[in-house]
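[1] below is the sequence, then the predicted model.
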Amino acid sequence: MPHDDDQPRAGLSRRGLLGLAAGGGAALALAGGGVGFALGASRTEPDAQGAHAFFGAHQAGITTEVQEHLHFAAFDMMPRSDRRDLIELLEDWSYAASRLTQGLEVSASGAVGGGPDAPPDDTGEALGLHAANLTITFGFGPSLFLNEDGDRYGIADRRPAKLERLPAFLGDDLDPAQSDGDLCIQVCADDPQVAVHTIRNLSRIAFGRAKLRWSQLGFGKTSRTSAQQQTPRNLFGFKDGTANILADDQDALASHVWAGDGDPGWMAGGSYLVARKIAMLIETWDRVRLGEQERIFGRDKVEGAPLSGGTEMTPPKLSGLDPHSHVRLAHPDANGGARILRRGFNYVGGNNALGRLDAGLFFLSYQRDPAQFITLQKRMSTDLLIEYIRHVGSGVWAVPPGATSGSYVGAALFA
């Protein structure tokens, strides 16, 4: 990634620089002192080098055209951290994100500009790579507002009423080590090295204030957010989420995605993120007859058309599908009109102890109220697919609106 000496020098706080040092390097002589930065006008479309603006009315990575790779990470604040630690971390993360999304290094000194006698600020594995449509999206979990240690940051009274841990669902086999978190960062990019570089450096900045709780790599998007994108396939070989909300459908976004009635003012322009790690029993599925696979999904495997007739984009006739097929149960007409915006990715983690593929779907959805997801998930309790999947990780986060230039993500929460 190129240097840009024209960018403002007021960057990472001293704690952020110490985090880079403790996490593998920082040129401590860099000037700290807050977040007084601005990287130009906000944009909603990428520039010629595939750079999305970090600043804007909404955080990028929600309606942004889905990229090819994901690195998702959840963090817990350190036990003795205070309100100032949290604010300063969000300031530092916002400063770094505003640079990384433009194809720059994490600080002005970067990977080689701090001199040979000090560890570098930036880890350097993205040198020479473009921004690759990188987006960085931050979220706040229920435990950030109130946990067993009480109201740690003086924000319990500002917790959105909708932000509660998800209830238990049929088919859950959740691993606490792959669930929840005070904070989350969703990083999407068209280059996996750019995505990993981003989480690696944001984790270093967090040192001493927050620690990584769990993370997940994903590849091969399983949903689309624009009419130009074809509906991709999941690891069962089927097109799913054909009727996903698209980025240019402003009415649907306003009705189903952006926070609204009943939310505190600091959430205006934000949304709610649900993440579910869904293990697929690949070997079991691979022994199922093609006709039965199609009946389970309710779609033709080749074209993705509903079995009730038509093409992929033809609305399914619910009466023409098995009453427990995936398509029928998930359709808005079967759920009081509830819709969500999906941004899912495949994942493969090698093989487990039994020699079976450790693989599945990392499901991400944005909605104006987690109740929309809860309604759909409860409806799926009789889904024929439930025999072939296990939900092993879960979490829900409030995603604040985008940061304004010169400020930081979530600033209105602390006003």
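    Here it is on my side, so go on.
[2] all contacts plus neighbour counts: C-alpha atoms, from now on.
    OK.
[3] which ones are touching the closest residue to Gln102 other than its chain neighbours?
    For Gln102, ignoring the flanking residues on the chain, the nearest one in space by CA to CA, 6 or more residues apart in numbering is Ala51 at 5.1 Å. By CA atoms under 8 Å, 6 or more residues apart in numbering, Ala51 lies in contact with Thr101, Gln102, Gly103, Ala131, Ala132, Asn133, Leu134.
[4] now with 10 Å, please.
    The neighbourhood of Ala51, defined by CA atoms under 10 Å, 6 or more residues apart in numbering, consists of 43-45, 100-103, 130-135.
[5] compare these and tell me which is most surrounded.
    When the contacts of Ala51 are compared by neighbour count (other CA atoms under 10 Å), Leu134 ends up highest, at 32 neighbours.
[6] which SS class is Trp397?
    Going by DSSP: H, G, I helix; E, B strand; the rest coil, the secondary structure assigned to Trp397 is strand.
[7] can you tell me the closest non-neighbouring residue to it?
    Gly141 (4.4 Å).
[8] any idea how far Gly33 is from that neighbour?
    Look at Gly141 and Gly33: by CA to CA, to the nearest Å, they are 28 Å apart.
[9] between these two, which one's more packed in?
    Gly141 (26 against 12).
[10] hang on, the more buried one packs against Leu183?
    Yes. With contacts defined as CA atoms under 10 Å, Gly141 counts as touching Leu183 at a distance of 5.6 Å.
[11] joint contacts of those two?
    Contact criterion CA under 10 Å, 6+ apart; residues bridging Gly141 and Leu183 by contacting each: Ala74, Phe75, Asp76, Val396, Trp397, Ala398, Val399.
[12] give me the buried entries from the residues you listed.
    Ala74, Phe75, Asp76, Val396, Trp397, Ala398, Val399 (16 or more other CA atoms under 10 Å).
[13] put this beside the first:
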Amino acid sequence: MQINRRKLFGLGAAGVAAAGTGALATRAMLDAAPPAAAASTSDPVSFYGEHQAGIVTPAQDRLHFVSFDVVTKKRDELVEMLQEWTAAAARMAQGKDAGTFGAVGGAPEAPPDDTGEALGLPPSGLTLTIGFGPSLFDDRFGLAAKKPAALADLPRFPGEALLPEISGGDLCVQACAHDPQVAVHAIRNLARIGFGKVSVRWSQLGFGRTSSTSRAQTTARNLMGFKDGTNNLKLEDAAMLKQQLWVAPGDGPAWMTGGSYMVTRKIRMNIETWDRAPLGEQQQIFGRDKGEGAPLGRAREFDPIDFNAKGQDGELAIAKDAHIRLAHPTSHGGAHLLRRGYNYVDGSDGLGRLDAGLFFIAYQRDPRKQFVPIQMELARKDLLNEYIKHVSSGLFACPPGLRDAGDYWGRTLFA
């Protein structure tokens, strides 16, 4: 049975998160905040905490990712928008309308405070995660001195064919939910609130998570039919997350402590060519069995990988240029990533081929030490490169989580 959001929660306006009356109204939500992980796919996920939701949160089924360019030249307007975004995001994460009067409660002669397409839908585990791109730290808003060294532009990788119009951006918001309409509704309303201050640079819809971020989840498959991210960092790996995921005091700058760095890559797959490749070749490329997901030479998905194991022909069971060997932490000084990517299909290219692949998202403590060396090795040697092409790229600094309803996205940066 569907439940009307406004009747269910019955809370007052969140208002601007940093403003007094709005903060008091939103604090009621905080006091009744649900656990960090939703109990079911329809329940809410807590919006507040030490780290932003949507990073180690068990990966939801659907994604709407958007990159924005800031069009206002006024710092105060940008900060005000971020405060308004935070208030709206807190409401939507609880399954409420984006604004005070919602989709139908305002004056008939005024535009509604919410677009209305999520009326009657539960929260569906919605998480909203914000990030700041390198281009935000130019001379427009006085932020140049606060740009993290780890936010250095990614190098050019061999074989990539990046399209500038779907790469980069000043700000990004990652909306994940178990219902695609809930995720789209959240992004649509943030774009509406930001009208005149930001404009959408590019966006991406995703379905079918391709990574597990909790041991309670099974390993998902990508569009090539293989289990993806078997050895991904998990919510339960507290020590590894501290070492590999979260920016620590002293990493610099201070405003990023407790945050993480997000890398996005849109990776188009040559689906039709891949589908004609023999099964044995497909398995050699990945270094895994396609059915069980076991490393070649092993029986089960989570069996330890033996890179020295040999097949009956005396050759290495896992080739030197197999994907799992080149991506494995032992090939990069122990560097790990927390992946939470999604499949995508964007129709066809007009030549009878699917425009489909993987929208890769990875979080880490420092891209220079993690994503960059891993991807450089893959770009140079990976057998999989014959079947894929990187067409979009993004890098964003995701600040720490929000303390309470008096906090707002970017407070640590703009303070």
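    Thanks, I have the structure now. Since this is a predicted model, take the numbers as computed values, not measurements.
[14] tell me the one of the shared contacts of Gly141 and Leu183 of the first structure nearest Leu174 of the first structure?
    Minimum separation from Leu174 of the first structure among these (CA to CA) is found for Val396, which lies at 13.7 Å.
[15] what does Ala177 of the first structure correspond to in the second structure?
    Matched by TM-score structural alignment, Ala177 of the first structure corresponds to Glu165 in the second structure.
[16] can you tell me the SS state at that match?
    If you use three-state DSSP, then Glu165 of the second structure falls in the helix class.
[17] sorry, back to before: where does the residue nearest to Gln102 of the first structure sit: helix, strand or coil?
    Put simply, Ala51 of the first structure is coil when judged by three-state DSSP.
[18] which one in the second structure is aligned with it?
    Checking with TM-score structural alignment, Ala51 of the first structure has Pro44 as its match.
[19] one more: Thr284 of the first structure?
    Thr284 of the first structure maps onto Thr273 in the second structure, with residues paired by TM-score structural alignment.
[20] hmm, Gly260 of the first structure is touching Ser271, no?
    Yes. Under the criterion of CA under 10 Å, Gly260 of the first structure lies in contact with Ser271, with a separation of 8.8 Å.
[21] what's the most distant pair in the buried ones among the shared contacts of Gly141 and Leu183 of the first structure?
    Greatest spatial distance in those: Asp76 and Val399, 16.1 Å, computed using CA to CA.
[22] the helices in the stretch 1-150 of the second structure, which residues?
    If you assign secondary structure with DSSP state H, counting those that start in this stretch, the helices in the stretch 1-150 of the second structure sit at 5-9, 20-31, 75-93.
[23] any idea what sits nearest the counterpart of Asp92 of the first structure in the second structure, other than its immediate chain neighbours?
    Mapped onto the second structure by TM-score structural alignment, Asp92 of the first structure lines up with Glu84. Ranked by CA to CA, 6+ apart and with sequence neighbours excluded, the top spatial neighbour of Glu84 of the second structure is Val16, at 5.0 Å.
[24] sorry, back to before: which residue lines up with the residue nearest to Trp397 of the first structure in the second structure?
    In the second structure, the position corresponding to Gly141 of the first structure is occupied by Gly133, as judged by TM-score structural alignment.
[25] list the contacts for that match?
    Applying CA under 10 Å, 6+ apart, the residues contacting Gly133 of the second structure are 67-69, 147, 151-153, 168-172, 261-262, 394-398.
[26] hmm, try it at 8 Å
    With contacts defined as CA under 8 Å, 6+ apart, the neighbours of Gly133 of the second structure are Leu151, Gly168, Gly169, Asp170, Leu171, Cys172, Gly394, Leu395, Phe396, Ala397.
[27] can you give me the neighbour number for the third one?
    It stands for Gly169 of the second structure. Going by other CA under 10 Å, the residues that sit close to Gly169 of the second structure add up to 26.
[28] pretty sure it is in a helix, no?
    No. Assessed by three-state DSSP, Gly169 of the second structure does not belong to a helix; its assignment is coil.
[29] assess the claim that it and Phe68 are in contact.
    Yes. Counting by CA atoms under 8 Å, Gly169 of the second structure does reach Phe68; the two are 5.6 Å apart.
[30] quick one: common contacting residues for these two?
    Arg201.
[31] quick one: the strands in the second structure, in order.
    62-70, 127-132, 171-177, 198-209, 260-269, 338-339, 342-348, 354-364, 388-398 (DSSP state E).
[32] ok, and what's touching the last one?
    Applying CA under 8 Å, 6+ apart, the contact partners of strand 388-398 of the second structure are 129-134, 151, 153-154, 159-164, 166-169, 171-172, 256, 259-270.
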